[in-house]
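*Asks:* okay, sequence plus prediction incoming.
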Amino acid sequence: MKFRGTEEEAKEYKIMLEEELKENIVMPFRKEQIKWYNPTFMIKKANGKWRKILDAKALNKQIADFHFKMHDSNEVKQTIRLGDWGTSLDLSSAFHHLIVQTESQPYLAFEFQNNYYTYKAMPFGTKNSPIYFATAMEPIMQQIRMKTEIRIINYVDDILLLHQNKEYLMNQTQKVIETLIYFGFTKNPEKSEIEPNQTVIFLGWEWNLANATVKTKPKKRQLLLHDLYNMRRWIKIRTEITVKQTAKLIGKLNYLRLQFQEASLFLNTMDHQKAQAARLKGWNTTMIMNKTAIPDINWWIAKLRANIPAQLIQISPQMTMTTDAAPSGGGSTLENEQEMIAMAHGTWNRRQAKLTSNNREIKAITQGLRSFAKTLKNLRIQSLSIRSDNSTAVFDIRKWKAQTSLIKKIKQVHQTIEKLRKQIQITHLPGVKNEIADALSRLSRAGDYKLKEKIFQQTCLQMNLNPTIDLFSQHFNNLLPRFMSTIRGQGEIAIDALNQTWKRELSWIHPPIPLLPAALKKIREEQIEAMIIAPIWP
């Protein structure tokens, strides 16, 4: 496949190709050795400069998938501390530091002006290039982490550095740069921020470290609003759009769940119509979006125009609301640690009485929140725990997802919480049947192991500690009489420790590895003392 482009693009391409030949990134290749041709062309970046592209879309379909856990925005959320300072590094031509195996080179070939070339260094664009690069970088990042107190998150060639002390971070940032230079990397000065700041751009988000919030970047916000305005106009005039175009917009909006946790509720209508069109006519076809999607699009437009940052710090619940929905009516109680504060009860009308138990329970939660709104405001409650014995209601509100039949009711819960301006944590009451599914969704069952009892006892004795509760265990591996379990078992006092308060306890914490960041974050936020043992995990 020959180069595609204008005369100007061909001229720029030739300059970049000659530079890559000098740097041993690409090399001439004999035509008879080529096993796969890849299209190649130029695109102009936002800053006006050109980028040389190897289009590996067709090749990627032939490459096997494999799983590798990359750092992501949720890890940033768990790592950030209120009042942090941050710097960021972007590595120049990072992938080109990896050498392609000889047997893979025939598959990375391209043609330019009747000459044939292939990549000697790893190109950007093949499916597993980011994974190979992240794997190669991990030992380097581990060494850096073990020699500094700064917190580091790296995503492929982007690196975020965090610390509470501005001067210390500035000094350590220079040392990190020196280490990376030693291994042959160079930073991109245009995309790197080496002066400590409390507003940093990382992974496509704008992070405010001074007040621990995150919001969509201005440029991305404008592009999404443009797409949404177009979609709304096309729906109103019944313009045909491609199924893939709809899927692309849904994907972009779904990415914003870090800022708008309820995003799924307002994508359901569009996603349902897209899925139906793909099922009936196929992915490579067009569709006309029904006007029922317009209210959700209007919601997205309003949200992005306001761009209110999401709070990253979870406040411990100051009160608990418990709800119950019987066939005859719904009731709720509001209490703090010491006493009952308020009670509310109502009976269903004929239509409400015919609702499913899930619908009634969700409605009872909404009514309870509305009944206690004034009390919560007067007592200046910032965070509320909600308890329900209905597994579907708890799961749907916790994940802000629901079946089509429950979407409207779940939206009402969200809108009520939004008006109250309170943080909520919703948990199951003892006896519910959905703990296994919920626990599996957070990988919490990965903790089916324990520290040897002898070592545990020796450690407690040597450190003169007497822990009162085991927070991450099950009935067959708890080391203390009082324990919280990851799933329903025997003898636990509660389920899902991350949604319980840890105050007034000296907790023994030996969490599953995937939950370590969340456990450390909760310790900091509740300002408690705890005994924690974990593997060296830089």
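*Replies:* In hand now; what should we look at?
*Asks:* for the rest of this, base every contact and every neighbour count on C-alpha atoms.
*Replies:* Fine.
*Asks:* which element is the residue nearest the centre of the chain on?
*Replies:* For the chain, the residue whose C-alpha lies nearest the mean C-alpha position (C-alpha atoms, centre = their mean) is Asn74; its distance is 4.0 Å. Assigned by DSSP states H and E, Asn74 belongs to helix 73-79.
*Asks:* name the next helix or strand downstream of that helix, please.
*Replies:* strand 85-90.
*Asks:* what packs against the helix or strand that that following strand is followed by?
*Replies:* In the C-terminal direction, the helix or strand that comes right after strand 85-90 (DSSP H and E) is strand 110-112. Judged by 3 or more C-alpha pairs under 8 Å, 6 or more residues apart in numbering; DSSP states H and E, the packing partners of strand 110-112 are strand 115-119.
*Asks:* buried residues in the strand it packs on?
*Replies:* For strand 115-119, a neighbour-count test (16 or more other C-alpha atoms under 10 Å) marks Tyr116, Tyr117, Thr118, Tyr119 as buried.
*Asks:* tell me which residues touch the nearest residue to Ile288 once chain neighbours are set aside, please.
*Replies:* Spatially, and ignoring its direct neighbours in sequence, Ile288 is nearest to Glu240 (4.9 Å; C-alpha to C-alpha, 6 or more residues apart in numbering). Remark: with contacts taken as C-alpha atoms under 8 Å, 6 or more residues apart in numbering, Glu240 is in contact with Trp234, Thr286, Met287, Ile288, Met289.
*Asks:* just to revisit the earlier point, not counting its own residues, what contacts the helix holding Asn74?
*Replies:* Residues contacting helix 73-79 (C-alpha under 8 Å, 6+ apart): Arg151, Ile153, Leu203, Leu258, Leu312, Pro517, Ala518, Lys521.
*Asks:* which parts of the stretch 401-538 of the chain are helices?
*Replies:* 407-420, 435-441, 453-463, 516-526 (DSSP state H, counting those that start in this stretch).
*Asks:* not counting the longest one itself, show me its contacts.
*Replies:* Helix 407-420 is contacted by residues 262, 265, 359, 362-363, 365-366, 369-370, 373, 377, 396-397, 400-402, 423-424 when judged by C-alpha under 8 Å, 6+ apart.
*Asks:* just the buried members of the contacts of Glu240?
*Replies:* Looks like those have Trp234, Thr286, Met287, Ile288, Met289 buried, using 16+ other C-alpha under 10 Å.
*Asks:* max pairwise distance over those residues: which two?
*Replies:* Trp234 and Thr286 (12.5 Å; C-alpha to C-alpha).
*Asks:* presented hereafter is structure B, for comparison with structure A:
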Amino acid sequence: MKTTRTPEELSSPDERDAQTCEVRHPSVKDCYETWSTITSDKYVLNIVKNGIVVKTDDKYKPCKQVSHDSKILQGEVVKTDKYKPCEVQSLIEKDILIEVKSADEIRKINTMPLFVIVQRDKPRVIYDARHLNEFLTVESFKLEDAHFLLDSIPNRQFYAISFDISSTYYSITVNKKSRHLFGVKYNNKTYVYKRMPMGISIAPMIFSRVAGVITEYIRERYDNVMAFNYLDDFLVISTNPAWLNKISIEIKELIKDLGLKINTEKSVLEATRRIKHLEATRRIKHLGLIWNFEELKAYIPDEKLNVAIKKLRVKKRITGRALASILGLLNHIAIVCEHLPVLAYPLYKNLPTDLNSKITLKRKTKKIFKVIKKELRRELKNPKGRQIRQFNRTLNEVEIYTDASNVGLGVFIPRWNIMYNREWSNTEKEKHINTKELLAIKEGVTQIINKGEKNKSIEVRIYTDSSVTSMWLKKLYAKKEEINELLKEIKEILDKFNKHFIIHIPGKLNFQADALSRLKCLQLKEEEEISVINEVDGDSKLKPPLPRKVKEKILNKLRHEGKEVIDCIADEGTKIVNRYVGIKASKNASSNIYQQNIQKITEKFTPFFYPPPKLINKTIKFINETETSAYLWLPIDEENSQ
């Protein structure tokens, strides 16, 4: 019988790479072939196959810190140090930390201490990467958080399953070229992280990109489902529980085949069973909220409100990190208490540059804490929950989507199919982007006035992807007098309507106005402006969706120049899916002509696509007519989900 050696018994890091131990943590690297079948994203496949390669700026110098500064530890980590020896030893046994013995290599290693935090009685080892994080560049990325879900889910009763990936970061390897950045001194020995450590600033972005591939695959693979993920937390919903249960079995196998492991304690993998601690079959806990897909509401659990109230019981001094934690929690609770961001807005001014430094709370700040605590206690007594945003509104409601870019503004009003844009005047061009956002909103509400409707009967909902302007409009106050004058003008127009709501939404849901505000694409001065592919890390990325008028203008330009016209459709985001692509061709064209021209499409032409307002996959139908090519989005068939 073959014996399995522990990581300490292996003679070298290279041998550890080759030798699979029974105790070793699962790795996506071992399942590269499966990953290559579900995605063509070269960035993700490179991480899966070769591990993460971390680039630092030129000013980076290795650090040789072994233990924590006592000031940093005070009240934050000391209480959990008793867990450190056994937890670190566990990382060594699982081949997450590997020993380095070469003196030359040890000299190059950046060593930082570890600390252990405890969440829900579960200890977690964190790499203190603060020194390293100063020299890393974190790319901008968006997470599908609870706010995003509430803005994406239609007003319809659903069943849901959720699953949580266990120890996600440790499933991704660190490339040998970068392991020297993640060194640790333990028991007079030097170790480096072989897997991606918790604590580095780029980790959430990397795993979000990797996990996003799984979500995209689920959306593409299965009919009549909506799939979301927030890092390692996944949610899949459907109107058909039997279909969802069948999907659940396949997803469990898929996750295993990808070298990942589902945390069964935090997952709900049967759509129809009663969930522990929850009351009904259509309730599920996800992202710290209780989602009731029968009542179409989301609730904050009482324990989370109590945690927030407890955190707000501060004395005169508080660390910047503790204040940032409070603000993050309040932002989450704003799911059900939409006025909380307005109350908490002044607190952001107190955040220090160095989050480890302490600040003295002024009387005004303490008063804000007191008011917020009062609101949270009121929420505890009467937890109404927040209704999931409806997409199909009544005839008296008008939605306005607005956006501003450095070039111009865009306004989209679905009710009357108004798609309005204009470039900035010379005076407007000099203004700050937040002021430009307000100008776009003013233009949007003016468009309704121009329709000559009976304004007092209309409820107006303004959707903006600018959190700053959304906050200004709710408060009707800003520091600059110029902005206040603009707010006053907008308020005077809004007062003519029955009600008005200012809603901040993710940019992903504001694509209509966003595309309209990018007026450069309308000018078509350069050939490059109609080229299709945006090369990002070698991966084919589509440009933002274009309004129909823009699309037609580009196609007419191509026809006028005598070029072959190829009209394509892609699914909802980042890649061209062959079966969704249709090509305008003559009646005698071969049935497999699109297969022959895929390469030509990706090299020469813009794949035009126009996603629906809901993130629903596989509802697309392509219609080929004799003269023109057209396409449309059809609603989900609730009766026949397969």
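*Replies:* Yep, it's here. Everything numeric in this text was worked out from a predicted model, so none of it was measured.
*Asks:* re the thing from before, which of the contacts of helix 73-79 of structure 1 count as buried?
*Replies:* Buried, going by 16+ other C-alpha under 10 Å: Arg151, Ile153, Leu258, Leu312, Pro517, Ala518, Lys521, out of those.
*Asks:* for the fourth one, give me its contacts.
*Replies:* So that's Leu312 of structure 1. So Leu312 of structure 1 contacts Lys77, Ala212, Thr213, Val214 (C-alpha under 8 Å, 6+ apart).
*Asks:* what about structure 2, which of these hold up?
*Replies:* Retained in structure 2: Lys77, out of the contacts of Leu312 of structure 1 (criterion both residues aligned by TM-score structural alignment, their matches' C-alpha atoms under 8 Å).
*Asks:* could you list which of the contacts of Leu312 of structure 1 belong to helices?
*Replies:* Judged by DSSP state H, the subset of the contacts of Leu312 of structure 1 located in helices is Lys77.
*Asks:* reformat the contacts of Leu312 of structure 1 as JSON lines; add distance to Ala342 of structure 1.
*Replies:* Formatted as JSON lines, the contacts of Leu312 of structure 1 follow (distance: C-alpha to C-alpha, whole Å):
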{"residue": "Lys77", "distance to Ala342 of structure 1": "35"}
{"residue": "Ala212", "distance to Ala342 of structure 1": "33"}
{"residue": "Thr213", "distance to Ala342 of structure 1": "33"}
{"residue": "Val214", "distance to Ala342 of structure 1": "35"}
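*Asks:* and which of the contacts of Leu312 of structure 1 is nearest to Gly86 of structure 1?
*Replies:* Ala212 (11.9 Å).
*Asks:* tally up the residues packed near the closest one, please.
*Replies:* A count of nearby residues for Ala212 of structure 1, using other C-alpha atoms under 10 Å, gives 20.
*Asks:* how close does it sit to Ile313 of structure 1?
*Replies:* The gap separating Ala212 of structure 1 from Ile313 of structure 1 is 7 Å, by C-alpha to C-alpha, to the nearest Å.
*Asks:* anything in contact with each of these two?
*Replies:* Jointly contacting Ala212 of structure 1 and Ile313 under the rule C-alpha under 8 Å, 6+ apart are Leu82.
*Asks:* quick one on the thing from earlier: which neighbours do Trp234 and Thr286 of structure 1 have in common?
*Replies:* Glu240, Ile241.
*Asks:* hang on, the earlier thing: out of the buried ones among the contacts of Glu240 of structure 1, who's nearest Ile43 of structure 1?
*Replies:* Set against Ile43 of structure 1, the nearest of the buried ones among the contacts of Glu240 of structure 1 by C-alpha to C-alpha is Thr286 (27.0 Å).
*Asks:* name the SS class of the counterpart of the closest one in structure 2, please.
*Replies:* Under the alignment (TM-score structural alignment), Thr286 of structure 1 pairs with Ile359 in structure 2. Look at Ile359 of structure 2: counting by DSSP: H, G, I helix; E, B strand; the rest coil, its state is strand.
*Asks:* one more: Phe135 of structure 2?
*Replies:* Phe135 of structure 2 ends up coil, using three-state DSSP.
*Asks:* among the contacts of Leu312 of structure 1, who's most crowded?
*Replies:* Sorting these by how many neighbours each has (other C-alpha under 10 Å) puts Val214 first, at 23 neighbours.
*Asks:* how far away is that residue from Trp299 of structure 1?
*Replies:* In terms of C-alpha to C-alpha, Val214 of structure 1 sits 19 Å off from Trp299 of structure 1.
*Asks:* ok, Gln474 of structure 1 next?
*Replies:* For Gln474 of structure 1 relative to Trp299 of structure 1 (C-alpha to C-alpha), the value is 43 Å.
*Asks:* quick one: which of those two has more around it?
*Replies:* Gln474 (25 against 13).
*Asks:* I figured the more buried one hits Leu480, correct?
*Replies:* No - Gln474 of structure 1 is beyond contact range of Leu480, at 10.7 Å (criterion: C-alpha atoms under 8 Å).
*Asks:* shared neighbours, the two?
*Replies:* Common neighbours of Gln474 of structure 1 and Leu480 (C-alpha under 8 Å, 6+ apart) do not exist.
*Asks:* contacts only, for the match of Thr286 of structure 1.
*Replies:* Counted by C-alpha under 8 Å, 6+ apart, Ile359 of structure 2 has contacts Arg317, Ile318, Thr319, Gly320, Asn350, Pro352.
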